[in-house]
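Asks: Here is a sequence together with a model predicted from it:
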Amino acid sequence: MEYLSLYMFLAVCLLLMLGYPVAFTLAGTALAFAAGGIIAGVFDASFLNAFPGRVFGTINNTTLIAVPLFILMGTILEKSRIAEELLSSMSRVFGRLQGGLGISVVVVGMFLAASTGIVGATVVTMGLLSLPSMLRAGYSPALATGTICATGTLGQIIPPSIALVLLGDILANAYQQAQLKMNVFSTQTVSVGDLFVGALIPGLVLVALYIIYLTVYARIRPDAAPPAEEDPVSVAEVLRGLLPPLILIVLVLGSILVGAATPTEAAGFGAVGALVLAMVRRQMNLARLREAVIDTMEVTCMVFMILIGAAVFSLVFRGFGGEELIHGFFLDMPGGVMGATLVVMLVIFLLGFILDFIEITFVVVPIVGPILLAMGLDPIWLGIMIALNLQTSFLTPPFGFALFYLRGVAPDTVSTGAIYRGVLPFIIIQLLLMTALWFWPQMATWLPALLQK
């Protein structure tokens, strides 16, 4: 009977590859297997009695309120063209340097990732704003597209990231389940704020590695990253474009880091701050505000419908004994907890080709998270590793989501092969960072532990 859970998981992956809606695929496939199991007498229907409680728990979960608020914050900043002004200012500062436009894209992409937290929005925005200017300046199409794709995926790891908000909530539940498995009764838990703090050092290191790569590459291949002919820019102009979004992001993150606000409260402050900033700059009107609210509503509805579908799937999966099957598989695996973690990371990496981070967070992490945490892994380290892993998966040809997003807005003169070649060095950089984090988990755990003292 336990193997029916694996067949159900494979059926979901197949249906998703065929293009069926994620939320309804998760719930529909699970209910179909459950109905068959009830008829065959191999599934206990009482498992589904927990579904209303799961939905009510989601409604009462104040942490998840941060999701629509952070989405609204990023959408307002996008609609108000603040990112466009920031890119223009940074390009005029760095553009006259060898590889300067690429560095500008990374810096602006970091700020955009910190404000939107959504890979697709960042890649498309940066592709529309920066790719034409980079190509006009004589940049290699491979270097230009690779830089934009890699920068766009920073939304997975740079807080406040939607991926980290969802991962933090799921891992908090997984940590409680792991403590029950180990018969440990502790008040210690993991929060979204812990993941935000833990992601700071790896995220900034990744940005620094991107900039170092672009600088070195521009020295070796000056023809691939020539200086742009930009007009001089004054310090006042740079500060006018840079300071407002920077102050907003620092206040949002800073309030979480010092414990002055929860992620939900900080998200509310960020959404209001973004609206005030857009209004002060006279870049917001009722039409743009309506677009921002509708976009936020659509993304939020998608997230929570997937969450409900994933709740049905996880209950049926557990009813078929899938959790015990995977637990036994991990315990018998050579290499112990590290071997099990490596297999999970490989599976998540491959699933990143066909599933978005939301589906993986809601479907895969609740299954493997409690088992890995019960084996002794640090929840903050595990969350950061999963976020970096997904970020790498979204970049990897031929199925990476970031590649498809950029292909949709790139001109026909840029070949798909050039995009694939351009992202390969950045994939290597991310793999190196994941390797460093594997051997030095303190990169993710040191700062949260320091702030908790």
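Replies: Yep, it's here.
Asks: alpha carbons only for contacts and neighbour counts from here, please
Replies: Will do.
Asks: Tell me which residues are up against stretch 177-191.
Replies: Contacts to stretch 177-191, defined as Cα atoms under 8 Å, 6 or more residues apart in numbering, come from residues Gly168, Asp169, Leu171, Ala172, Tyr175, Gln176, Pro370, Ile371, Leu373, Ala374, Pro379, Ile380.
Asks: Going by neighbour count, which residues of that stretch are buried?
Replies: Neighbour-count burial for stretch 177-191 flags Gln177, Ala178, Gln179, Val190, Ser191 (criterion: 16 or more other Cα atoms under 10 Å).
Asks: Return the subset of those lying in helices.
Replies: The members of the buried residues of stretch 177-191 that map onto helices under DSSP state H are Gln177, Ala178, Gln179.
Asks: Second structure for comparison follows:
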Amino acid sequence: MSTLIEILPFLMFAAAFAALLRGYPVAFTLAGVALLFALIGMALDVFDPIHFRAFPQRIYGNLMEMDRQILVAVPLFVFMGVMLEKSKVAEELLEAMGALFGTMRGGLGISVVVVGALLAASTGIVGATVVTMGLLSLPTMLKRGYSPELAAGSIAASGTLGQIIPPSIVLVLLGDQISNAYQEAQRAQGIFSPDIVSVGDLFAGALIPGLLLVGFYIGYQVFIAITRPNSAPAAPAAEGGTDWGKILHALLPPLGLIFAVLGSILAGLATPTEAAGIGAVGATFLAGARNAGSDNNPRLGQLVSFVGLAALVGLFLLVVFANLGQDRRLFVADLGAMGSLFAWGLVGLTVLGAALSLWRLKKSGVLDEVMSSTANISAMVFVILIGASLFSLIFRELGGDEVVQHALEAVPGGKWGALAIVMLVMFLLGFFLDFIEITFVVVPIVAPILLMMGIDPVWLGVLMAMNLQTSFLTPPFGFALFYLRGVAPPEVTTAAIYRGAIPFVIIQLIGILAVALVPWLATGLPEWLYG
């Protein structure tokens, strides 16, 4: 009986894993397995039902407290990403980058990597990025003579950059869990005025590793173009005319939005939630300007959207240069009569432009799709969070956290051995589970233990994010490979997709090893920005 009690937490985790593999809904699986093992624990007299009284407070604390408003950024970033997906940004970027790099060997592969990085920084939705680029660029690459393996691997790998390049839904959720784990670890060590790790810290920490991976991907494209030129041929010179007007039209809007969102977070001008609001409104303007097919006067509608976007940029600049509208800073009334009139005018133009853009998107049917996708994805995230909270509560009350702590402390190599084991387990779980389940179930269990061993929280969060990104790409179960398989033409076999992904998985592992050996890659920028 004592042996059964000791292994009960592991049986609970195994039962949840088996149920997830059977295809049961994640949130209800986590909650259902947790309740089942709570009943078993009550029968064995190792679980007191009074602990259920703590569950509402855990939910309230997770979703409603003011210091947890970071989770409000999730639906806003989802809205921003889906809106940009519907606004033809990816299509224009691929065409522009293809015209810019296509006439050089490996140019289309480089274009795919650059576009993947830009879409990662503006949408952050892996499935949408892989599917969009698979539909748009895979047929073109095959037509130009690219090997199916290189084309498929480039698209799948570039699509996963949305996991690591901020602003990313993965980093928002992971940052929230790491922050909680860090405070819990400090309280366990007797530190009752704990340091705080924010999502902004994790955004800053992930930026250099994300760009490092982009550089590695581009370097691999150049290497293939030199060593196997037949696998990455150049486009015909006649098709390579560079129209800088089109290129700038495709590049400047998403780059401006990325700068406004990510720059405001890193510069400390806005919280991730506030920056997500800027991104959502900016994406609405871009989509409104580019979905004019149902308008009688599309140019007028585009002009209104661009005027609203310009007004939003003006307000952003007022925040930057006039310190407008934040606590302990100037308010509109402090700008004087003319300044106040100007600021309120910008607010009015922004609101008017947003309203007209939403009206145009509603007429074209885009808004309904965006709102439906945003509601579905956001609801999925928060329902899983609730189920995972119940799961972790009962897992801990059954002694699971102590069992995991003893197991990790017994691993040879101290904190480095424990970190290696955790990273391996997360990598293997990534074959079968989505990043949301891993973030909400595994991270709260193992992160406090690793942090109590002295591991830097930002460095740990970046390593975990890169690890989850790698599992998205690894055959045979990588989600990105399944997304691409669903839209790839019949001549691109599943085996070709797998073969094409393997070199990029090796690059990912090299990137993880580089960050593990040189922690400054993850901690240097946050320390420089925030001390």
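Replies: Happy to help now that I have it. It should be emphasised that the depicted structure is a prediction, and the values quoted were computed from it without experimental measurement.
Asks: Just the TM-score for the two chains, thanks.
Replies: Superposed pair, TM-score by TM-score structural alignment, normalised by the length of structure 1: 0.98. Supporting alignment: 453 aligned residues with a Cα RMSD of 1.0 Å.
Asks: quick one on the thing from earlier: which among the ones in helices among the buried residues of stretch 177-191 of structure 1 gets closest to Met302 of structure 1?
Replies: Gln177 (26.6 Å; Cα to Cα).
Asks: Please identify the residue in structure 2 that aligns with that closest one.
Replies: Matched by TM-score structural alignment, Gln177 of structure 1 corresponds to Glu184 in structure 2.
Asks: From Leu257 of structure 2, how far off is its match?
Replies: 36 Å (Cα to Cα, to the nearest Å).
Asks: what's the answer for Leu20 of structure 2, then?
Replies: With the distance defined as Cα to Cα, Leu20 of structure 2 ends up 38 Å from Leu257 of structure 2.
Asks: which of the two has more neighbours?
Replies: Leu257 (22 against 19; other Cα atoms under 10 Å).
Asks: now for that one: what does it line up with in structure 1?
Replies: Looks like Leu257 of structure 2 aligns to Leu248 there (TM-score structural alignment).
Asks: can you list the contacts of stretch 177-191 of structure 1 in CSV and add neighbour count and secondary structure?
Replies: Shown next, in CSV, are those (neighbours: other Cα atoms under 10 Å; DSSP: H, G, I helix; E, B strand; the rest coil):
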residue, neighbour count, secondary structure
Gly168, 26, helix
Asp169, 18, helix
Leu171, 28, helix
Ala172, 20, helix
Tyr175, 23, helix
Gln176, 21, helix
Pro370, 26, helix
Ile371, 26, helix
Leu373, 22, helix
Ala374, 22, helix
Pro379, 24, helix
Ile380, 26, helix
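Asks: now the helices for the stretch 351-453 of structure 1?
Replies: Taking DSSP state H, counting those that start in this stretch to define them, one finds helices in the stretch 351-453 of structure 1 at 357-363, 365-374, 379-395, 401-409, 416-439, 442-452.
Asks: Those helices: which one's closest to Glu78 of structure 1?
Replies: It is, among those and with distance given as Cα to Cα, helix 401-409, at 16.4 Å.
Asks: That closest one vs structure 2, average distance?
Replies: Following the fit onto structure 2, the mean deviation recorded for helix 401-409 of structure 1 is 0.8 Å by mean Cα distance after the TM-score superposition for structure 1.
Asks: In structure 2, what stretch matches that helix?
Replies: Counting by TM-score structural alignment, helix 401-409 of structure 1 sits on residues 479-487 of structure 2.
Asks: Please apply the same query to stretch 94-113 of structure 1.
Replies: Going by TM-score structural alignment, stretch 94-113 of structure 1 sits over residues 101-120 in structure 2.
Asks: cool, and stretch 379-389 of structure 1?
Replies: Using TM-score structural alignment, stretch 379-389 of structure 1 pairs with 457-467 in structure 2.
Asks: and the gap between whichever residue in structure 1 pairs up with Glu397 of structure 2 and Val67 of structure 1?
Replies: Glu397 of structure 2 maps onto Gly319 of structure 1 when the alignment is built from TM-score structural alignment. Counting by Cα to Cα, the separation of Gly319 of structure 1 from Val67 of structure 1 is 30 Å.
Asks: Spatially central residue for structure 2, please.
Replies: Ser168 (2.7 Å; Cα atoms, centre = their mean).
Asks: now the helices for the stretch 151-300 of structure 1?
Replies: Going by DSSP H, counting those that start in this stretch, the stretch 151-300 of structure 1 shows helices at 162-181, 192-220, 235-257, 263-280, 286-319.
Asks: For Leu403 of structure 1, which of these is the nearest?
Replies: Once these are compared by Cα to Cα, helix 192-220 is nearest, at 17.6 Å.
Asks: The closest one vs structure 2, average offset?
Replies: Per aligned residue, helix 192-220 of structure 1 averages 0.5 Å (mean Cα distance after the TM-score superposition for structure 1).
Asks: Give the aligned range of that helix in structure 2.
Replies: The alignment places helix 192-220 of structure 1 over residues 199-227 of structure 2 (TM-score structural alignment).
Asks: is it true that Ile70 of structure 2 touches Glu274?
Replies: No. In this structure, Ile70 of structure 2 is not within contact of Glu274 by Cα atoms under 8 Å, at 9.2 Å.
Asks: Please name the nearest non-neighbouring residue to the residue nearest to the centre of structure 2.
Replies: Gly124 (4.9 Å; Cα to Cα, 6 or more residues apart in numbering).
Asks: residues near that neighbour, how many?
Replies: 31.
Asks: How about Leu173 of structure 2?
Replies: With other Cα under 10 Å as criterion, Leu173 of structure 2 counts 22.
Asks: same thing with Asp434 of structure 2?
Replies: With other Cα under 10 Å as criterion, Asp434 of structure 2 counts 16.
Asks: Check the one 10 residues further on too.
Replies: By the measure other Cα under 10 Å, the count of residues near Pro444 of structure 2 is 23.
Asks: give the contact list for it.
Replies: Pro444 of structure 2 neighbours (Cα under 8 Å, 6+ apart): Gln177, Ile178, Asn180, Ala181, Ser392.
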